[in-house]
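K.L.:
what's the 3D shape of this:
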Amino acid sequence: MTSPGTAHTARTFPAERDTTVSLRCAGRTVGRYTYRPELPDRLSPRPYLHPLTTLGGTPVTAFMPDDHGHHLGVSMAVPDVDGRNFWGGRTYVPGQGPTELDNHGVQTHRGWLLRDPDGFVEELSWRADGRELLRERRTVAVRLFADDCWALDFTSAITNASGRELSIGSPATNGRPGAGYGGFFWRTPAAAGQARVFTADADGEDGVHGRTADWLALSGAGWTLVFAGATGDTRADPWFVRTAEYAGVGSSLAWAHRLPIGQGETVTRRIATAVADGRLGRDEAASLVHRLTEGGV
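P.N.:
Below is the predicted model:
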């Protein structure tokens, strides 16, 4: 994918008539990105990647599963932006627990800076209560690793456009221990208890959840995902991991403390993910990490 120059401005392609973009790798369609979703307000409508598959055609994303209807494949989902919910579902209220509130925001597609079969650069607006809180530049690209492995590179640069300082939080920062989710999140189709998760030196949900690691692997029936933080700030964020209740991985922006963003300031995170056929072991997963994070896409 050709990198966009700084002189580009967001635009809408004249031929654009639908609400999705297909992603192709080595001549094969490996995913679809829905950038103008039609979703209920309580799901915090936002663009998402689904379905994504391995090169062999095995699904690696789940969309609106019965256990968590607000899990939308792969998305940027944040439960607390200045008190507004961009995650979907209930909001954790101190002293009250998860509660249905009328506080859902929406991520709105503004235009493309670049759109190719192997990726795109998009501008989005995060809005709630009729006003813009954040402006985002999102870069998504795919590349081939091998006959049985491709990589998804996802960069989110979020700028505070509210006109004042705001902060990002999570249920954990609001009093729910261990629930520091919010940021890049990937929900997989694995059944509860079916997935295996590991890092370079730890295994299992209890061993990796809430901890930092340069990379983390999650495998299910016939597939493996290897997630790697591609910047120092991203590697400093703890991983949010579930395998017992369901299978999903996220990179947490506000694990234990709220993340302040001054007016006009930008927070950037980049996650590169290898999508492989088969169940990889630790050595096989580790061998992919350097290739995932070297250079750009």
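K.L.:
drop to CA atoms for contacts and neighbour counts, all remaining ones
P.N.:
Noted.
K.L.:
which residues does the nearest residue to residue 242 once chain neighbours are set aside contact?
P.N.:
Spatial nearest neighbour of residue 242, chain neighbours left out: residue 248 (5.3 Å); criterion: Cα to Cα, 6 or more residues apart in numbering. Neighbouring residues of residue 248 by Cα atoms under 8 Å, 6 or more residues apart in numbering: 185, 186, 187, 188, 241, 242.
K.L.:
ok, of these, which one's closest to residue 63?
P.N.:
residue 187 (7.6 Å; Cα to Cα).
K.L.:
let's compare: structure for the following, please.
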Amino acid sequence: MSAPTVLRCAGRPVAHYVLRRATGPGRSPRPYLHPVSTLGGVTVTEQLPADHPHHLGAGVAVPDVAGFNFWGGRTFVRGRGPTVLDNHGVQRHEGFRRRDHGGFVAELSWVAGGRVLLRERRTVSAVPLDDTAWALDLAFSLTNASSEKLSFGSPATNGRPGAAYGGFFWRAPRETAAPDVFGPDAEGERTVHGARADWVALTGRDWTLVFAGATEETRRDPWFVRAAAYPGVGSSLASQERLALAAGATAVRRVVTVVADGRLDRDGAAALVRKAVTA
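P.N.:
Next comes the predicted model:
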């Protein structure tokens, strides 16, 4: 087992990048970030929670790539619902192109069915913002490594409305009370979920996460938000229809996440997003 890569910000460890593959039935092994913490030391990610044991901190996961599951858990099948299938893929860490305490550039292969479907380049940086906040800048490019067109899907495109998860995903820790959710001009899980907004915030007991799409293409993806059932925020690569990727073509996304101590209000969240995206 390789030791995690530790990201530091303002001289403090704030994130661990884990290469260990998740084991057990219904898992889709992949590298991920956990624990991620505020500058004050509050952990703001969760791994292998009892409610969704395939959730792994912060990273990239897709439930349907050409019918293969790179998310974990059951696969939503039209007309059957969530179904246990032997269709789980693996994200293999192939090496680092660059790595230091401020971040890294990693190369990955997405493997399923005995072949490499996708090649990924993942770039992660820890960016200082102020004395109580920093930002995790995560960009990923997925290149179709096969000789044929591939498409990305989600439970939503397969018949389950409101479940368009797949892409960037951050599983936050469960607390006694559900976190509050808001966006630039919206309040509450029902309003923010599925919206196309520049950013969305999740606030817990003593922490705030603000997720911002950092490119035009990323901002066109709707947000996937959960608060009442469990705390998590992600992007939606395939919300209403499948995302097709021709052989050799590349899809690129970038999400910058503000990680702050305390509970930010809307103005505070917006100010830190502006600083983080332009840093």
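K.L.:
what's the residue nearest to residue 242 of structure 1 aligned with over in structure 2?
P.N.:
Under the alignment (TM-score structural alignment), residue 248 of structure 1 pairs with residue 232 in structure 2.
K.L.:
and its match, how far from residue 248 of structure 2?
P.N.:
Using Cα to Cα, to the nearest Å, we find residue 232 of structure 2 at a distance of 32 Å from residue 248 of structure 2.
K.L.:
try residue 121 of structure 2
P.N.:
14 Å.
K.L.:
which of these two has more neighbours?
P.N.:
Counted by other Cα atoms under 10 Å, residue 121 of structure 2 and residue 248 do not tie: residue 121 has more neighbours, with 18 against 15.
K.L.:
and that one, what's its match in structure 1?
P.N.:
Checking TM-score structural alignment: residue 121 of structure 2 goes with residue 137.
K.L.:
you'd agree its match is in a helix?
P.N.:
No. According to DSSP: H, G, I helix; E, B strand; the rest coil, residue 137 of structure 1 belongs to no helix; its state is strand.
K.L.:
go ahead and confirm it touches residue 121.
P.N.:
Yes. Between residue 137 of structure 1 and residue 121 there is a contact at 7.0 Å, judged by Cα atoms under 8 Å.
K.L.:
quick one, strands of the stretch 101-250 of structure 2?
P.N.:
With DSSP state E, counting those that start in this stretch as the criterion, the stretch 101-250 of structure 2 has strands at 103-112, 115-130, 133-144, 150-153, 167-171, 180-182, 199-203, 207-213, 223-226, 232-235, 243-245, 250-261.
K.L.:
how much does the second one stray from structure 1?
P.N.:
Using mean Cα distance after the TM-score superposition for structure 1, strand 115-130 of structure 2 ends up 0.4 Å from its aligned counterpart in structure 1, as a mean over the superposed pairs.
K.L.:
just want the angle from that strand to strand 250-261.
P.N.:
30 degrees (axes from the mean of the first three to the mean of the last three Cα atoms, to 10 degrees).
K.L.:
other residues contacting strand 115-130 of structure 2?
P.N.:
Applying Cα under 8 Å, 6+ apart, the set of residues contacting strand 115-130 of structure 2 is 7-10, 102-111, 134-146, 272, 275-276, 279.
K.L.:
mind running it again at 6 Å?
P.N.:
Residues from elsewhere that reach strand 115-130 of structure 2 (Cα atoms under 6 Å, 6 or more residues apart in numbering): 102-111, 134-146.
K.L.:
would you mind writing the PyMOL command to select the buried ones in these?
P.N.:
To isolate the buried ones among those in PyMOL, judged by 16 or more other Cα atoms under 10 Å, type:
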select buried, resi 102+103+104+105+106+107+108+109+110+111+134+135+136+137+138+139+140+141+142+143+144+145
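K.L.:
circling back to that earlier point, now distance to residue 87 of structure 2 too, for the strands of the stretch 101-250 of structure 2, in a markdown table please.
P.N.:
Shown next, in a markdown table, are these (distance: least, Cα to Cα, whole Å):
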| stretch | distance to residue 87 of structure 2 |
| --- | --- |
| strand 103-112 | 8 |
| strand 115-130 | 13 |
| strand 133-144 | 19 |
| strand 150-153 | 14 |
| strand 167-171 | 18 |
| strand 180-182 | 34 |
| strand 199-203 | 32 |
| strand 207-213 | 30 |
| strand 223-226 | 23 |
| strand 232-235 | 22 |
| strand 243-245 | 19 |
| strand 250-261 | 23 |
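K.L.:
identify whichever of those lies nearest to residue 191 of structure 2.
P.N.:
Once these are compared by Cα to Cα, strand 180-182 is nearest, at 8.4 Å.
K.L.:
report the central residue of structure 1.
P.N.:
residue 184 (2.6 Å; Cα atoms, centre = their mean).
K.L.:
neighbours around the alignment partner in structure 2 of residue 185 of structure 1, how many?
P.N.:
Under the alignment by TM-score structural alignment, residue 185 of structure 1 pairs with residue 169 in structure 2. By the criterion of other Cα under 10 Å, residue 169 of structure 2 has 25 neighbours.
K.L.:
residue 169 of structure 2 contacts residue 234, doesn't it?
P.N.:
Yes. Residue 169 of structure 2 is in contact with residue 234 according to Cα atoms under 6 Å; the separation is 4.0 Å.
K.L.:
pretty sure residue 208 of structure 2 is touching residue 257, no?
P.N.:
No. In this structure, residue 208 of structure 2 is not within contact of residue 257 by Cα under 6 Å, at 9.9 Å.
K.L.:
once you drop chain neighbours, what's closest to the aligned partner of residue 182 of structure 2 in structure 1?
P.N.:
Taking TM-score structural alignment, residue 182 of structure 2 has residue 198 as its aligned residue in structure 1. Computed as Cα to Cα, 6+ apart, the closest residue to residue 198 of structure 1 that is not its neighbour in sequence is residue 217, at 5.4 Å.
K.L.:
and what of residue 33 of structure 2?
P.N.:
residue 17 is the one closest to residue 33 of structure 2 (Cα to Cα, 6+ apart), at 4.4 Å.
K.L.:
can you give me the distance of the one you found to residue 100 of structure 2?
P.N.:
12 Å.
K.L.:
which of these two has more neighbours?
P.N.:
Using other Cα under 10 Å, the more surrounded residue of residue 17 of structure 2 and residue 100 is residue 17, with 22 against 12.
K.L.:
surely that one meets residue 35?
P.N.:
No. Shown here, residue 17 of structure 2 and residue 35 do not form a contact pair, counting by Cα under 6 Å, at 8.2 Å.
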